[in-house]
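> my questions concern the predicted model and sequence given below.
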Amino acid sequence: MATAITPGDDFAGRYRLLRKLGSGGMADVWLAEDRELGRRVAIKILHERYANDEQFVERFRREATHAAGLSHQNIVSIYDRGSINGSYFIVMEYVEGRTLKELLVQRGTCPVPVAISYARQILAALRFAHRNGIIHRDIKPHNVIVDHEGRIKVADFGIARAGTTSQMTEAGSIIGTAQYLSPEQARGAPVDESSDLYSTGIVLYELVTGKVPFTGETAVEIAMKHLSHVPETPSSIRHEIPHDLDLVILRALAKDPADRYRSAAEMDRDLELVARGDAVGKETADAATMVLSGASEPTAMTQVTRRPPGIGGGGERYRAYDTPVGRGWSIWPWLIGLGVALALAAGGYFGYQKIQDLIHHARPVRVEQYTGIKLANAEALVTRDGFQPHVVREANADVPAGEVFAQEPVEGTKLGRGSQVTLTVSTGKPKVAVPGVVGKSLADAVAALAGVKLHANPQNVPSDQPTGTVVAQDPRAGTVVVEGSTVRINVSKGPKQVFLPSVVGLSYDQASAQLQTAGFAVRRVDAESDQPANIVVDQTPAGNTLVAQNASVTLKVSKGPATQTVPDVINLDSATAQATLETAGFKVKIVNTDTTDQTQDDHVISQTPAGNTPAKPGSKVTITVGRFVPPPTDTTTTTTTTTPTQ
């Protein structure tokens, strides 16, 4: 039984264990110090429960054997392997950084240019491994490490097997994490390089969308989806994903290996086109269309024929990933020959050394990847490699300000020393001018701001402007802000409401003074009324209600009761006088009085109110009518008696 391992332990007589880095399905990983070489390493130690399992031990040994032969900048290097106290271990390069899975969990979706860069580096590692006859079989974000300079390192070839005729499959077994399995792995069928490309397509899908295309409650359910389900188009999840990147990912996810990319190099070339903004070819578009159409796959998974490394054919698939495409005859034999000839002609060491220096500085240098890191770091790397950095600044909503997201020429190009390398650095989100929205309706203002990718924050405020009208904004129109910023807009909810008192019954002077003191405007309208003149008999708006501040109030003021001119009926006979007054709308009261003037008999002697004076319609008019009484014939005093007739 293996001895318990703790920090500080001496391991295998050469390594001092520092701390446990993590644990996988088959092994624990420890950070250790290699005392002989004075460097930090990662040691993968097989779990004790598998130490006696020959199948697992054999798989563990294969990792060391095959991965040790892979020396590439995008592959975690293997330094040593062995066994001690019943534990099998592998010593590998320690990469300071985080896995793609950790970055996805911490940051969410990856900026599209950075995701393409990461995928191309994974493909560079696979291209090298496939050329050496090794299939990874377990490409997933957990096995891809990003160091502090943005460089990708592919780790864990623990389930890889040499890609020979006799060792191409593990029929009947499903190896790898279910969400990243190829359909042929899911059914336990033979696998080849295209299986790694399918898994790379899944990883790229997850980088740009934040999720894998197929999920389920169990590994079996997920595996069945790999075999039969159509993936959702990445751009339908995240709209800024370019259409051509959709096509690349979907071709990689073809159910039939024959419909996928034929090599990592071929997939990388399409990603390079997408990175430059160019369109991919018809073959990729057709393959992607087939994936989306859900075309039925053959009853048995198609086995794509691949030549073992080094056997005939040659071609692009077997060209070293960093070897430039052939450009005809090479100038290098001529330069070297010229250098030797000039050295001999010059005679002596110094002439020869001078020519060697010239040849050294003229020799093309490989352009590395400078994207995904801060500008200062990228410039330092460009200068270190012998090139002149040229910086172009460009807004990019997906990439943090100060980070390089594009370069020209691309990685792998060879240039002469002193050549210019253009670095495109993000200035962050694009900036836009705030449009003027004061005076617009709320709906129009929101639409105008959304049109330049700004957000509206409406606030309702009292105003004398119509309800729903924007009366103010902050920032002001014309201010330059970052795309996605929020603009506060004040929207009128109508004037402020105040209490309006009732002034009915007050004199106009009192009412007007009270209202004007409260801030209201006063308008007078005179009207006939039973009320005394100058008394307020009505108001609009009604009193004791809430009205707009500074509203105008109309006061209806009495100009006194209505009047009618009283007819003059003096000297008319009583009947005519009564009829005249009643016709004019008055009531008549007749008072008789004795008179010795016979001409006044039954005639109106006087009236109250007097004729031709105003009086209220329907009011009473009293008329005095004479009643003739002959004068006495004797000297007896005559007494006049007045008898009312009604």
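Noted; the coordinates are in hand.

> okay, CA-based contacts and neighbour counts for the rest of this
OK.

> by contact count, what packs against whichever strand or helix holds residue 61?
When elements are assigned from DSSP states H and E, residue 61 belongs to helix 54-67. Counting contacts by 3 or more Cα pairs under 8 Å, 6 or more residues apart in numbering; DSSP states H and E, helix 54-67 packs against strand 78-84, strand 87-93, strand 161-162.

> second structure follows, compare the two:
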Amino acid sequence: MDRVFSDRYRLEEQLDETDGAVLFSALDQSFPRKVFITVYSKCDPSFVKLFQSRAQSLAGLSHHHIMSIYDMECIGDTCYLISEYRDCLTLREAIDSDLRFSLEEAMLMSMNIAQAIAHAHQMNVVHGHLTPDSIWLQGRDIKVAFLSPGCFDIWGDAREQDDLLALGKVLKDLFAATPPLYKLEVRSNINEVIDRLLGIREPAYRNAADVAYDLKMIISKDANPLYGGNSGHEEEDTRPYGVTSGEIQALLGTQKKNLIQQSFSKLRSIVMSYFALSMGMLLLGAAASLFMANPDPGTEKLKATIENVPVSVAKAESESSSTITITPTEPIGNLGKGVKATPDLVGLQKASAEQRLLSLGIRYIYYLEPSEYPTGTVFKQLQEPGSQIHPGERVVFYVSSGVQ
């Protein structure tokens, strides 16, 4: 095989090989930069057509956690795929070398993988061969390779549901490399996600976007104090496998900052509203006090006029057909001042009883009811003669309407 092709790419080191495909590191001499080149040999015409279509679809994917496709070329029965270079381990290599991850690291990685698959599905691209070998790790950052040795034979038959099942298997392997007895409640939530991906638990996931969202919520509730999932008092040296709460907080810092800003804005609006209301009430109270202390002459005149307006007589029919009359047509200013003694009204004519009460400045209510007394005669009163009538109280008496 030529070590240089297209007068641009120089093959350097063989990294992996499967039936019909070899992965090389190479140098792109045009920029220069290092790249991955996957070489597919002895390709029949149908594969070449499928390869070109697949490469064009993958070149349209633009996502931080998906390895970029730079170029592709087919020369005779050999096809070349040029992609982003990563000087790191695959997830399979990391697990096989007994590298262990903190639970927080694994949660972030799993969310990123799910986000990458969700983005591809939104672009109508199915991975078809998602395994730990197609996931590259560089620190805590991951990249999903969508074209890798060994996947070309199943491109045409792959479905989105196959990717979800494969994602469940990847996450199961990933979380098997985390501390088993750390944050059991969080691990229980993760296990539920994995079981739903594998079809062990209902409801099964139907799309990768839901998986990514659920994983994001688990991370948020665990790492962000605004969600109440973490007390925030855990010491850094008690957290196994190196990742710190500060690093997790930094990853979620933007969301936390936005929530705090929104809460502060709402609180400020409430405080300003209460302040404006309080100031308005204070100003209104001050104005009222000033008005009472310095009444307008016109207001005093109006008040005097109101006090001398006669009170209307109100009548209502009771169940016994009695007529109730409340308060005489007497100026308010002359009634109800001071404590009065109730006069004896029984035997008086209604007009005489009213006149006597008015002369004493006493308000009253009388009822017209049938009795053996002559019509218009007071035959009963509620208060005993001589009892005290205080301001605001009324004497109640009953006037005969005759025998019925």
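Looks like it came in fine. These figures come from a predicted structure and were not determined experimentally.

> average gap between the helix holding residue 61 of structure 1 and structure 2?
On superposition with structure 2, the mean distance recorded for helix 54-67 of structure 1 (mean Cα distance after the TM-score superposition for structure 1) is 2.7 Å.

> that helix versus strand 87-93: what angle between them?
Computed by axes from the mean of the first three to the mean of the last three Cα atoms, to 10 degrees, the angle separating helix 54-67 of structure 1 from strand 87-93 equals 20 degrees.

> what sits up against helix 54-67 of structure 1?
With contacts defined as Cα atoms under 8 Å, 6 or more residues apart in numbering, helix 54-67 of structure 1 is touched by 46, 50-51, 77-78, 80-81, 88, 90, 134, 156-162.

> now, of those, which are buried?
Among the contacts of helix 54-67 of structure 1, those classed as buried by 16 or more other Cα atoms under 10 Å are 46, 50-51, 77-78, 81, 88, 90, 134, 156-162.

> residue 160 of structure 2 maps to what in structure 1?
Under the alignment by TM-score structural alignment, residue 160 of structure 2 pairs with residue 193 in structure 1.

> what residues does its match make contact with?
130, 135, 263.

> residue nearest the centroid of structure 2?
Centroid-nearest residue in structure 2: residue 259, 10.2 Å away (criterion: Cα atoms, centre = their mean).

> so how far is residue 354 of structure 2 from it?
75 Å (Cα to Cα, to the nearest Å).

> how about residue 251 of structure 2?
Applying Cα to Cα to residue 251 of structure 2 and residue 354 of structure 2 gives a distance of 89 Å.

> show me which of the two is the more surrounded one.
residue 354 (20 against 13; other Cα atoms under 10 Å).

> mind listing residues that contact stretch 32-45 of structure 1?
Contacts for stretch 32-45 of structure 1 (Cα under 8 Å, 6+ apart): 14-19, 27-31, 87-94.

> same deal with stretch 276-289 of structure 1?
244, 246-251, 254, 259-260, 270, 273-274.

> select only the buried ones of these in ChimeraX?
Filtering the contacts of stretch 276-289 of structure 1 down to the buried ones (16+ other Cα under 10 Å) takes a single ChimeraX command:
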select :244,246,247,248,249,250,251,254,259,260,270,274
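
> of the contacts of stretch 276-289 of structure 1, just say which sits nearest to residue 413 of structure 1.
Nearest to residue 413 of structure 1, judged by Cα to Cα, of the contacts of stretch 276-289 of structure 1 is residue 273 at 14.4 Å.

> scan structure 2 for its longest helix.
Assignment by DSSP state H gives helix 253-293 as the longest helix of structure 2.

> comparing stretch 10-17 of structure 2 with structure 1, how large is the average distance?
Mean deviation for stretch 10-17 of structure 2: 1.8 Å (mean Cα distance after the TM-score superposition for structure 1).

> show me which positions of that stretch end up buried.
Per 16+ other Cα under 10 Å, stretch 10-17 of structure 2 contains these buried residues: 10-12.

> and those, which of them are in helices?
Among those, DSSP H puts none in helices.

> okay, those residues in JSON lines with distance to residue 103 of structure 2 next?
JSON lines is the format used below for the buried residues of stretch 10-17 of structure 2 (distance: Cα to Cα, whole Å):
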{"residue": "10", "distance to residue 103 of structure 2": "40"}
{"residue": "11", "distance to residue 103 of structure 2": "38"}
{"residue": "12", "distance to residue 103 of structure 2": "37"}
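
> how about residue 170 of structure 2, what's its match in structure 1?
In structure 1, residue 170 of structure 2 lands on residue 203 (TM-score structural alignment).

> now do the strands in the stretch 401-550 of structure 1.
With DSSP state E, counting those that start in this stretch as the criterion, the stretch 401-550 of structure 1 has strands at 404-408, 414-415, 420-426, 431-433, 455-461, 470-474, 480-482, 486-492, 497-500, 521-527, 536-540, 545-548.

> can you put the ones you listed in TSV and add mean neighbour count and distance to residue 444 of structure 1?
Shown next, in TSV, are those (neighbours: other Cα atoms under 10 Å; distance: least, Cα to Cα, whole Å):
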stretch	mean neighbour count	distance to residue 444 of structure 1
strand 404-408	23	36
strand 414-415	18	54
strand 420-426	22	32
strand 431-433	17	17
strand 455-461	17	11
strand 470-474	20	10
strand 480-482	16	20
strand 486-492	21	12
strand 497-500	16	27
strand 521-527	15	34
strand 536-540	20	36
strand 545-548	15	26
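
> out of those, which is closest to residue 73 of structure 1?
strand 414-415 (17.0 Å).

> and that closest one against structure 2, how far off on average?
Strand 414-415 of structure 1 sits 7.2 Å off on average (mean Cα distance after the TM-score superposition for structure 1).

> what number of residues lie near the match of residue 170 of structure 2?
Residue 203 of structure 1 has 30 neighbouring residues, counting by other Cα under 10 Å.

> which SSE is it in?
Residue 203 of structure 1 belongs to helix 193-209, assigned by DSSP H and E.

> helix or strand next in line after that helix, which one?
helix 219-228.

> burial measure for residue 271 of structure 2, as a count.
A total of 12 residues lie near residue 271 of structure 2 under the criterion other Cα under 10 Å.

> then residue 301 of structure 2?
10.

> what span of structure 1 is the helix or strand where it lies aligned with?
Here residue 301 of structure 2, judged by DSSP H and E, is contained in helix 297-307. Counting by TM-score structural alignment, helix 297-307 of structure 2 lines up with no residues of structure 1.
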